[in-house]
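*Asks:* What follows is a predicted protein model with its sequence.
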Amino acid sequence: MEWFTARGHQATVLTVEPTQEVHHFRQIDLSCSYGGRKIGRMVSAARLAYAVRCMRPDVVHAHYLKGLAWGIPLARFCPIVVTPWGSDVLEEQGAFKEWYSWSLTQKVFASADLVVVHSKYMEGRISPLLSKGVRVVRVGWGINLQTFKPGLDVETLRQRWNIGRDQQVIFSPRLAQPCYRHDLIIRAFSLIQKESPRVVLVIPEQFPDIEYVCKLRRLISTLNLGDHVRFTGSIPYSDMPLWMNLASIMVMVPQSDGMPNTLWEAMACGALPVLNRLPQYAEVIEDGINGLL
């Protein structure tokens, strides 16, 4: 969004989770605080359609297709581009837990003038949801190489989190939710730690499943890893380049995934990606060359 505004375009984010950071683009909060989660999502979707009707923009880009974006079929007054995330379309990530999710997501795709995906794998997974004739293009993620780059000063992080200069860091950056299997990473780390006692595991608590985080803490206590694991709370995105620089290894072993930007960001900062062998990861990582599968 900042890229567009820097080039003179007017850009507006319609969201239910407005950020508190200062931006050059406008944000409109469409969240609904009444009626519970399901009704609230539908109200927000209707608000989205109304906002688009009032604004009549040159183009709408729907990024995340569940919930708020379900209002897109009611807002067909301009070209529409949609970009699905894994959690939008992968059943193993709970994409269609509600009985109505498949139908509403399918209608969003049907309303699109263009569908953008980030991997060959995702292109295959969305095909059952697409109407005949919907145009799909594959566009790889881009990152800001002025922000995500090696050589950043991480001394402040080391001091704040009591990580010595002689200690290497393994960073598990994904959301603190069961599908990202931080518990498996912790169990593997316990074996590594026996061989390399000075290694530290860092786990952020982004959008945490509280019950799952409590389970992780109990596991760490059971394995006597309390002195070797850092839970950092939610990390601001602006701090991610520092953590990626601090990390020697960035590890991700989800049961399922789309194509996370985290992978590109870690590689740009010099962290070695260690991943489970998902087909979408194999589109980017050649085992033993630019990472480990």
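*Replies:* Received it, and whenever you're ready, just let me know what you need.

*Asks:* from here on, contacts and neighbour counts on C-alpha atoms
*Replies:* Will do.

*Asks:* how close does the closest residue in space to residue 41 that isn't next to it in sequence get to residue 171?
*Replies:* If you skip the residues right next to it in sequence, residue 41 has residue 67 as its closest partner in space, 5.3 Å away by C-alpha to C-alpha, 6 or more residues apart in numbering. According to C-alpha to C-alpha, to the nearest Å, residue 67 and residue 171 sit 31 Å apart.

*Asks:* what about those two, which has more around it?
*Replies:* Each of residue 67 and residue 171 had its neighbours counted (other C-alpha atoms under 10 Å), and the higher figure belongs to residue 171 (24 against 20).

*Asks:* my read: that one touches residue 250, true?
*Replies:* Yes - at 4.8 Å, residue 171 counts as touching residue 250 under the criterion of C-alpha atoms under 8 Å.

*Asks:* Touching both of the two, which residues are there?
*Replies:* When contacts are counted by C-alpha atoms under 8 Å, 6 or more residues apart in numbering, the set common to residue 171 and residue 250 consists of residue 244.

*Asks:* Determine the number of other residues adjacent to the closest residue to residue 279 other than its chain neighbours.
*Replies:* Distances taken as C-alpha to C-alpha, 6+ apart put residue 121 closest to residue 279, at 6.8 Å, once the chain neighbours are dropped. When neighbours are counted by other C-alpha under 10 Å, residue 121 registers 18.

*Asks:* any idea which element residue 121 lies in?
*Replies:* In this structure, residue 121 sits in helix 120-126 according to DSSP states H and E.

*Asks:* Contacts for that helix next, please.
*Replies:* Residues outside helix 120-126 that contact it (C-alpha under 8 Å, 6+ apart) are 86, 89-90, 117, 136, 138, 258, 279-280, 283.

*Asks:* any idea how far residue 273 is from the residue nearest to residue 279?
*Replies:* For residue 121, the distance to residue 273 equals 19 Å [C-alpha to C-alpha].

*Asks:* ok, residue 90 - contacts?
*Replies:* So residue 90 contacts 125, 256 (C-alpha under 8 Å, 6+ apart).

*Asks:* let's bring in a second model and compare:
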Amino acid sequence: MQKKRILFLGETYRADAITWMNGLKEFGDFEIVTWELHTRSTGVSRIKRLAELSKSFLTIRSITKKFNADMIIAERTTSYGFLAALSGIRPIAIAQQGITDLWPQNSLLYPFKKIIQSYAFKKADLIHAWGPVMATHMQNNHVNMSKVMVIPKGINLNFFEYQDNCNESIIKAIVTRSLLPEYKHDVILKAFAILKKQNIPFELTIVGDGILLSKLKKLSKELGIENNVTFTGRISNNDLPKLLQKSNLYISMPTTEGVSASLFEAMACGCFPVVTNLPGNKSWIIQKKNGILIESENIEKLANEIVWAFENSEIRKNAVLENRKFVEENANYAINMKKIADKYHELINLRSD
């Protein structure tokens, strides 16, 4: 029997996209071909990206004919979702990656994005909300909720195994977000500088790469904490669980958040989360029960809460066990991706009947 074929529209270098595609191959036995825009959606290049988007329709139509896809899926409900809606392939599944996908709100293109998102919502046969916060946005925008599947892709729990680090004698914190302005690594470094002044021992590991790497290294020296901070740079996927398992606190201070696989990975490995007080995080974290929620740029508050979390070891012990259980029940990659793959087969079969 011939494998069912999927055309994937999205940025294939992204970890979320790789997880999605690999899950469909593993649990749905799909054959996948990909296409993506080459211009990044940043600054002035957003205009160039829009121009590229306008020329992409014919290219995707050509790929569609050659590949003979049984289904098309799109990362984001705006750019790629709009192209999927125009492709002529059915069924269509689109995924909302952020809280709204309409970002930045002060952009001149915001009204245009809202129009093409609405069109993609109407044309889609299935809409992925990787978490409840995304489904809320869809409901507020009068999306047909019978088409919405609310489930995260999940993480590989055999890979991200639990490790009890609650009895460590010092703070061992880890940050696993890209070194980009929106993740506020500078705030985290300044909070740990306060701990240094208070003679509180700590080790801070900052994983990943990005445009701010050199600036953040320089800042750590200016703050006098360079000997306490390790910048790993880009690491292999095999090394990430090991670093998480050696840590007892996970810190993440972005200014916006949808559904964070990084948070699930930390929770699975036994790190106590200290994260931004955003709707996306509040879907999973209950204040001072299984983590801490604080404002993104409150440096003193962050420092105080890091100390509170470390000193309240009994709360942390209970929290990390509950978090592992939660991830096993709600964010198990093997279970969730099988459900998603089965849904795709169901949609394809309905279309072919």
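*Replies:* Right, received. Where do you want to start? The shown structure was predicted, so the numbers you read here are calculated from the model rather than taken from an experiment.

*Asks:* The residue nearest to residue 279 of structure 1 pairs with which position in structure 2?
*Replies:* Using TM-score structural alignment as the criterion, residue 121 of structure 1 maps onto residue 133 of structure 2.

*Asks:* Find the centremost residue of structure 2, please.
*Replies:* Computing the C-alpha centroid of structure 2 and ranking residues by C-alpha atoms, centre = their mean puts residue 260 first, at 3.8 Å.

*Asks:* Leaving out chain neighbours, which residue sits closest to residue 86 of structure 2?
*Replies:* Distances taken as C-alpha to C-alpha, 6+ apart put residue 57 closest to residue 86 of structure 2, at 7.3 Å, once the chain neighbours are dropped.

*Asks:* where's the one you found, which helix or strand?
*Replies:* The secondary structure element spanning residue 57 of structure 2 is helix 45-67 (assigned by DSSP H and E).

*Asks:* which secondary structure elements does that helix contact?
*Replies:* Using 3 or more C-alpha pairs under 8 Å, 6 or more residues apart in numbering; DSSP states H and E as the contact criterion, the neighbours of helix 45-67 of structure 2 among helices and strands are helix 79-86.

*Asks:* got a list of contacts for the helix it packs on?
*Replies:* Contacts with helix 79-86 of structure 2, where a contact means C-alpha under 8 Å, 6+ apart, come from 9-10, 53, 56-57, 60, 72-75, 92, 94-95, 113, 116-117, 119-120, 123-124.

*Asks:* Sort out which of these are buried, if you could.
*Replies:* Members of these that pass the buried threshold by neighbour count (16 or more other C-alpha atoms under 10 Å) are listed as 9-10, 53, 56, 60, 72-75, 92, 94-95, 113, 116-117, 119-120, 123-124.

*Asks:* returning to what we had before: pick out whichever of the contacts of helix 120-126 of structure 1 sits closest to residue 158 of structure 1.
*Replies:* Within the contacts of helix 120-126 of structure 1, proximity to residue 158 of structure 1 (C-alpha to C-alpha) peaks at residue 258, which comes in at 31.5 Å.

*Asks:* helix, strand or coil for that closest one?
*Replies:* Remark: residue 258 of structure 1 carries the secondary structure label coil [criterion: DSSP: H, G, I helix; E, B strand; the rest coil].

*Asks:* To which residue of structure 2 is it aligned?
*Replies:* By TM-score structural alignment, residue 258 of structure 1 lines up with residue 258.

*Asks:* what residues are up against its match?
*Replies:* Residues in contact with residue 258 of structure 2 (C-alpha under 8 Å, 6+ apart) are 97-99, 131, 133-134, 280-281.

*Asks:* what's the neighbour count on residue 141 of structure 1?
*Replies:* Using other C-alpha under 10 Å, residue 141 of structure 1 has 14 neighbouring residues.

*Asks:* Hmm, it is touching residue 119, no?
*Replies:* No - in terms of C-alpha under 8 Å, residue 141 of structure 1 does not count as a neighbour of residue 119; the distance is 9.2 Å.

*Asks:* Helix or strand: which one has the aligned partner of residue 121 of structure 2 in structure 1?
*Replies:* In structure 1, the position corresponding to residue 121 of structure 2 is occupied by residue 109, as judged by TM-score structural alignment. Taking DSSP H and E as the criterion, residue 109 of structure 1 maps to helix 101-111.

*Asks:* With residue 139 of structure 2 as the reference, measure out to residue 344 of structure 2.
*Replies:* Look at residue 344 of structure 2 and residue 139 of structure 2: by C-alpha to C-alpha, they are 22 Å apart.

*Asks:* ditto for residue 210 of structure 2
*Replies:* Residue 210 of structure 2 sits 35 Å away from residue 139 of structure 2, going by C-alpha to C-alpha.

*Asks:* How about residue 127 of structure 2, nearest residue that isn't a chain neighbour?
*Replies:* Distances taken as C-alpha to C-alpha, 6+ apart put residue 148 closest to residue 127 of structure 2, at 4.7 Å, once the chain neighbours are dropped.

*Asks:* ok now do the one you found, which residues does it touch?
*Replies:* Taking C-alpha under 8 Å, 6+ apart as the definition of contact, the neighbours of residue 148 of structure 2 are 126-129, 135.

*Asks:* which one in structure 1 is aligned with residue 76 of structure 2?
*Replies:* With TM-score structural alignment as the criterion, the equivalent of residue 76 of structure 2 in structure 1 is residue 64.

*Asks:* ok, now residue 302 of structure 2?
*Replies:* With TM-score structural alignment as the criterion, residue 302 of structure 2 pairs with nothing.

*Asks:* for structure 2, what spans make up the strands?
*Replies:* Per DSSP state E, structure 2 has strands spanning 5-9, 31-35, 71-75, 92-96, 126-129, 148-150, 171-175, 202-207, 229-233, 249-252, 272-276, 292-294. These are given in chain order.

*Asks:* Compare those strands and report which one is nearest to residue 218 of structure 2.
*Replies:* strand 229-233 (11.5 Å).

*Asks:* Any buried residues in the closest one, and which?
*Replies:* Taking 16+ other C-alpha under 10 Å as the criterion, strand 229-233 of structure 2 shows 229-231 as buried.

*Asks:* wait, what's in contact with the residue nearest to residue 306 of structure 2 when sequence neighbours are not counted?
*Replies:* Among residues not flanking residue 306 of structure 2 along the chain, residue 274 sits closest, at 7.3 Å (C-alpha to C-alpha, 6+ apart). Shown here is residue 274 of structure 2, whose contacts under the criterion C-alpha under 8 Å, 6+ apart are 249-252, 291-294, 305-306.

*Asks:* Please work out how many residues are found near residue 58 of structure 2.
*Replies:* Other residues within reach of residue 58 of structure 2 by the criterion other C-alpha under 10 Å amount to 12.
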